[in-house]
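1. Sharing a model prediction with you, sequence too.
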Amino acid sequence: MTQTLSPRSLALLAGAAALALLALDQPAQAHQIATGGLAAGFLHPISGADHLLLLIAVGAAAAQLSSQLLLWALAGAVAGGVAGAMGAAVPGLELLAALAISAVALLVLRSVRSHQASPQVLAAGLVASAVATHAMLHGLEAPAEGAALGWWFGAFAASVVVSGGSFLVLRRMPQAWTRALALLLVLCGGVASLGVLGLLVR
């Protein structure tokens, strides 16, 4: 007997394919000095696959573990953004940014599979650190001219929309969706990491 896919399964597969394509399309390598104001800032976090995937992972973590993780993500964003704007950087930052996606997704996957939340301090520290890594890249890319304030506001608004939207959607969905998404994000983070390593060894 032939099994047909339900609309829910089809939607999940479509989302999985879209995320996989995002991870494969120039993973964590399209970072350049940003220009423009509000609109450019809004598009910046969602036009880079690695940033977008991390924002979704943060929303999933908040939905699975605690909504307070969104506040920790905000703290990490501020700290990393300020550090990057001041010129701070760490070795292998692009690689760390890609690995951060898998790290947050593994946190979610562990919680779903074990049916118990990870220690709050560990989860908060991991999410804040992961977001700080990406925000540091934002800070290094941010425009230095008068449009910088609008750019930062736009980038912040886009990050809130994606993470908050992911949180609101996933908290109302069956856990099977969160598990599937977390597994996919782990794989996408791995693909993005391989992409960065491939650039480094060229």
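-> Ah, there it is.

2. going forward, measure contacts between C-alpha atoms and count neighbours the same way
-> Noted.

3. residues in contact with stretch 121-134?
-> Contacts of stretch 121-134 from elsewhere in the structure, counted by Cα atoms under 8 Å, 6 or more residues apart in numbering, are 51, 54, 58, 69, 72-81, 93, 96-97, 100-101, 103-104, 107.

4. Structure two is appended below for comparative analysis:
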Amino acid sequence: MTLAPRLPTVLVLAIVLALGAGPALAHTGQGEAHGLAQGFLHPLMGLDHLLAMVGVGLLAARIGGRAVVLVPAAFLAMMALGGAMGAAGFVMPMVEIAIAVSVAVLGAILMLRPALPVAVAMAVVGGFALCHGHAHGAEMPDAAGGIVYGLGFLAATALLHATGLGLGFAAGGANRLRYAGAGLAVAGLGLLAGAF
């Protein structure tokens, strides 16, 4: 029996356990654990963020090779920058629209399967990650420490990327990834309609 079919199950279980642990950490009061829990839960509580981050993992799995590491890493790096910008009060116009577009575009890429070099995939996800990070940083609670809060949302994002990678590897064929992409594209269009 191979590890690939079990990997998504393990990752989903990890997310469920992390979600269950979040409220317990939130009751520890002020301080680092509180900020870490708030940051960790933020990407998991918004459907737009959750779908986009899993979509990044699916895309990295579809491209394969070094994209498995480089595409999620590009997202995380640019998300950290966006988070710092949002926390510092930098205004980014139409962030919510860009976040909804990110879900639709990632879905379309998975569905249409264009030949996408790793560098282009990194640039695409990095641009979207700046918007996702900005939203997280701008919505940071006043009581949360910026660095600890940021580490929380980056950890949750990495977990969602890993979930997408696991699902992508377990999909076992281009058609299943196309169906997943179609679902993401439709969800992104729905989110986009709600963003106006």
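-> Received, thanks. The structure displayed is predicted, hence computed values, not measured ones.

5. Work out the TM-score between the chains.
-> Structural agreement between the two chains, given as a TM-score (TM-score structural alignment, normalised by the length of the second structure), stands at 0.74; 158 aligned residues with a Cα RMSD of 1.6 Å.

6. re earlier: looking at the contacts of stretch 121-134 of the first structure, which are in strands?
-> Among the contacts of stretch 121-134 of the first structure, none falls in strands (DSSP state E).

7. Now, of those residues, which are buried?
-> Neighbour-count burial within the contacts of stretch 121-134 of the first structure applies to 51, 54, 58, 69, 72-81, 96-97, 100-101, 103-104, 107; the criterion is 16 or more other Cα atoms under 10 Å.

8. From those residues, which land in helices?
-> 51, 54, 58, 69, 72-81, 96-97, 100-101, 103-104, 107 (DSSP state H).

9. ok, the spatially most central residue of the first structure - contacts?
-> Relative to the mean C-alpha position of the first structure, the nearest C-alpha, by Cα atoms, centre = their mean, is the one of residue 54, at 0.8 Å. Contacts for residue 54 of the first structure (Cα under 8 Å, 6+ apart) come out as 100, 101, 104, 131.

10. Looking at the second structure, which of those residues hold up?
-> Among these, the ones whose aligned partners also stay in contact in the second structure (both residues aligned by TM-score structural alignment, their matches' Cα atoms under 8 Å) are 100, 101, 104.

11. And for residue 173 of the second structure, the neighbour number?
-> The burial count assigned to residue 173 of the second structure is 11, neighbours taken as other Cα atoms under 10 Å.

12. For the lengthiest helix in the second structure, which helices and strands make contact with it?
-> Using DSSP H, we find that the single longest helix of the second structure is helix 146-171. Judged by 3 or more Cα pairs under 8 Å, 6 or more residues apart in numbering; DSSP states H and E, helix 146-171 of the second structure is in contact with helix 6-26, helix 32-45, helix 47-63, helix 67-87.

13. Highest mean neighbour count out of the ones you listed?
-> Neighbour counts averaged per stretch over these are highest for helix 47-63, at a mean of 25; criterion: mean count of other Cα atoms under 10 Å.

14. circling back to that earlier point, how big is the offset of the longest helix of the second structure relative to the first structure?
-> After superposition onto the first structure, the average distance of helix 146-171 of the second structure to its aligned residues comes to 1.7 Å, using mean Cα distance after the TM-score superposition for the first structure.

15. Following the chain onward from that helix, which element is next?
-> Moving toward the C-terminus from helix 146-171 of the second structure, the first helix or strand encountered (DSSP states H and E) is helix 174-195.

16. what comes up buried for that next one?
-> Counting neighbours by 16+ other Cα under 10 Å, one finds that the buried residues in helix 174-195 of the second structure are 177-178, 180-185, 187-189, 191-192.

17. which residue sits closest to residue 12 of the first structure, ignoring its sequence neighbours?
-> Setting aside the residues directly before and after it, residue 12 of the first structure is nearest to residue 177 in space (Cα to Cα, 6 or more residues apart in numbering), at 7.7 Å.

18. measure that neighbour to residue 185 of the first structure for me?
-> The span separating residue 177 of the first structure from residue 185 of the first structure equals 12 Å under the rule Cα to Cα, to the nearest Å.

19. And residue 64 of the first structure, by the same measure?
-> Using Cα to Cα, one gets 15 Å for the distance from residue 64 of the first structure to residue 185 of the first structure.
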